[in-house]
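Asker: Have a look; sequence and predicted model below, questions after that.
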Amino acid sequence: MKQFDSKNDEVGQELHHLKLAESKGSHLWDVLSLPTRMDICIRAGYYDTAYLLTNYGVQLQTYGLTKNPIIKRVADKLIDARYQLLDELFNRFAGPIDLANSIQIINNIRKIPYLSSTQLRVMILQYRDVYLEKRLLDIRPDFILRMVEVYRDCMYDTMVLYLAVFPENEISRRQMDSSLDQRWDIWQTATPSVILNEWAIHNFDVMFNRIK
């Protein structure tokens, strides 16, 4: 009989917790809504807030709250959303750039520990090349003359941005994080000027080949 009463009390406590969780004032609903809020922040350009939400997912793991499967699902979604956030941030460089805004975007990217400094430089240059190719596709008459102008303008803007955010004396170091994606470990470090020089030479080669 005592065992029955004990089990009955446990069931009663669990039902009480469920009722609290189901109530509109429960903080559980706030936690469950975080992945949706994260998506809204990314699409609306609230990158600082989006990053804070991904960090909250890491904190849920750090403090052992992910033992609860529901909380774990929320934390996993918040942390995985870092990839979506990175895509959104990098895509901003596949269009016209404003120096001040671009510097802020790069600072947001640097907060995310999935990329080494070398990868960050290379990927920004790659996305700038995407924009350059878009500009070339829009050229109709006087292709050769206008192509040279497009290369000049795009490369100049890119080099100004690159030199502003990646000074030559910058210390190359990897941000350490427990959620670091090990797939990035194959990348080697390189000085900022080497990467920029190789990028410029490659683009000049492509441009001259098109002129031929």
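Answerer: Received the coordinates, thanks.
Asker: Could you use CA atoms for every contact and neighbour count after this?
Answerer: Will do.
Asker: The residue nearest the centre of the chain in helix, strand or coil?
Answerer: Residue closest to the average C-alpha location in the chain (C-alpha atoms, centre = their mean): residue 86, at 1.8 Å. Under the three-state scheme (DSSP: H, G, I helix; E, B strand; the rest coil), residue 86 adopts helix.
Asker: ok, it touching residue 108?
Answerer: No: look at residue 86 against residue 108 with C-alpha atoms under 8 Å: they stay out of range, at 9.1 Å.
Asker: Just give me the neighbour total for the residue nearest to the residue nearest to the centre of the chain when sequence neighbours are not counted.
Answerer: Distance criterion C-alpha to C-alpha, 6 or more residues apart in numbering; nearest residue to residue 86, sequence neighbours excluded, is residue 109 at 6.7 Å. By the criterion of other C-alpha atoms under 10 Å, residue 109 has 21 neighbours.
Asker: by contact count, what packs against the helix or strand hosting residue 109?
Answerer: Using DSSP states H and E, residue 109 maps to helix 99-111. If contacts are counted by 3 or more C-alpha pairs under 8 Å, 6 or more residues apart in numbering; DSSP states H and E, helix 99-111 sits against helix 47-62, helix 69-91, helix 143-165.
Asker: try it against this one:
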Amino acid sequence: CRNFMRDAEEIACSRRMNSLTLNRHTEILEILEIPQLMDTCVRNGYYEEALELAAYVRRLERKHRSIPVIQGIVDEVRQSSQLMLTQLIQQLRSNIQLPACLRVIGYLRRMDVFTEAELRIKFLQARDAWLRSIQASIPDEDPYFHITKTIEACRVHLFDVITQYRAIFSDEEPLLPADEQPLHEGAIFHGWVLQKVSEFLRVLEGDLQRGVGGRLDSLLGQCMYFGLSFSRVGADFRGQLAPIFQRVAIDAFRKAVEEAVEKFQEEMNSYTLISAPAVLGSSVAAAVPTAQPGSLQPPMVLLDFPPLACFLNNLLVAFNDLRLCCPVALAQDVTTCLEDALGRVR
């Protein structure tokens, strides 16, 4: 009889549990379907709903941490959250505009997986990866084409990234008191901007060394406009452009003068005073033009000495090329180079 009573109580208890489960069937089913619903929301880009589900699962975990089914649901939701995190960061690696950036950073902040400093670093890393992909897609066979497109891409896209960063993150007020703040978040951004400017200057110097023909003045104007546009965000780097263009201009002038000297020496090896001036051809017999008042003209007597006339023409070509981009700081270097060349042709 006692065994019967015990079995009856167990059956009654089991029946009550089954009845309770049946009555709560809808709520239990909703909880069990949370991982699938979370995965669907993440894959379809419904991040707002996915964050609400993740917050609800965290509350469940705090209340029913010991239940194996709840723990399994928590693990699956965490996997979906990791997928959402990857998708959000991947969006920052694309051509994303400011409103979308604000939404993505808002989602990342609500996920609470990064500190404020880490979030800034992640944002800059993702936008930097996208910017590098833009620069890598520019053909580099022609140095002039490569540097002009690089200037355009950096001026437009880098300025957009800086604008996005300043709109999303505020460096005016620290998030923590000075004694609790582990680092100065503003230094992260300023360091990144300095890095991008330094990289651009290296690319500029490399392409200028490869040679851009006689278009140095055009590049200087574009670079100065680039630097001027960055002055609006406190990153004016025009002062660093002058030394680069000075080196390129004086190197081009020295090379042209050296070639003029070498050509003069080659012609002098085969020139005699009784030889015909074959280098200038019919120009010797042509009528001598009259010099305009106040203008500087080479003496016409040079036509009797073709090697010297050719040397003078090459020097004038070098000066004409230098005139397109001639910093005043090069006066001493140009004078020294010209004096050395004239000393070698005496």
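Answerer: Good, I have the coordinates. Nothing here was measured: the structure is a model prediction, and the numbers come from that model.
Asker: equivalent range in structure 1 for the lengthiest helix in structure 2?
Answerer: As assigned by DSSP state H, the longest helix anywhere in structure 2 is helix 241-269. Using TM-score structural alignment, none of the residues of structure 1 align to helix 241-269 of structure 2.
Asker: where's residue 45 of structure 2 relative to residue 74 of structure 2, distance?
Answerer: Per C-alpha to C-alpha, to the nearest Å, residue 45 of structure 2 is found 20 Å from residue 74 of structure 2.
Asker: and what of residue 49 of structure 2?
Answerer: Relative to residue 74 of structure 2, and taking C-alpha to C-alpha, residue 49 of structure 2 is found at 16 Å.
Asker: who has more neighbours, these two?
Answerer: residue 74 (20 against 14).
Asker: can you pull the buried residues of the longest helix of structure 2?
Answerer: 241, 244-246, 248-250, 252-254, 256-258, 260-262, 264-265, 267 (16 or more other C-alpha atoms under 10 Å).
Asker: now stretch 306-314 of structure 2
Answerer: Buried residues in stretch 306-314 of structure 2 (16+ other C-alpha under 10 Å): 306, 307, 308, 309, 310, 311, 312, 314.
Asker: now stretch 14-33 of structure 2
Answerer: residue 31.
Asker: Likewise for stretch 199-212 of structure 1?
Answerer: 199, 200, 203, 204.
Asker: Equivalent analysis for stretch 209-229 of structure 2, please.
Answerer: 216, 217, 219, 220, 223, 224, 226, 227, 228, 229.
Asker: Could you dump the residues you listed into TSV and include secondary structure and distance to residue 53 of structure 2?
Answerer: Converted to TSV, those look like this (DSSP: H, G, I helix; E, B strand; the rest coil; distance: C-alpha to C-alpha, whole Å):
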residue	secondary structure	distance to residue 53 of structure 2
216	helix	59
217	helix	60
219	helix	55
220	helix	55
223	helix	50
224	helix	52
226	helix	47
227	helix	47
228	helix	48
229	helix	45
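Asker: just curious, which of the residues you listed is nearest to residue 176 of structure 2?
Answerer: residue 229 (32.9 Å; C-alpha to C-alpha).
Asker: so of the buried residues of stretch 306-314 of structure 2, which ones are in strands?
Answerer: Nothing among these maps onto strands, per DSSP state E.
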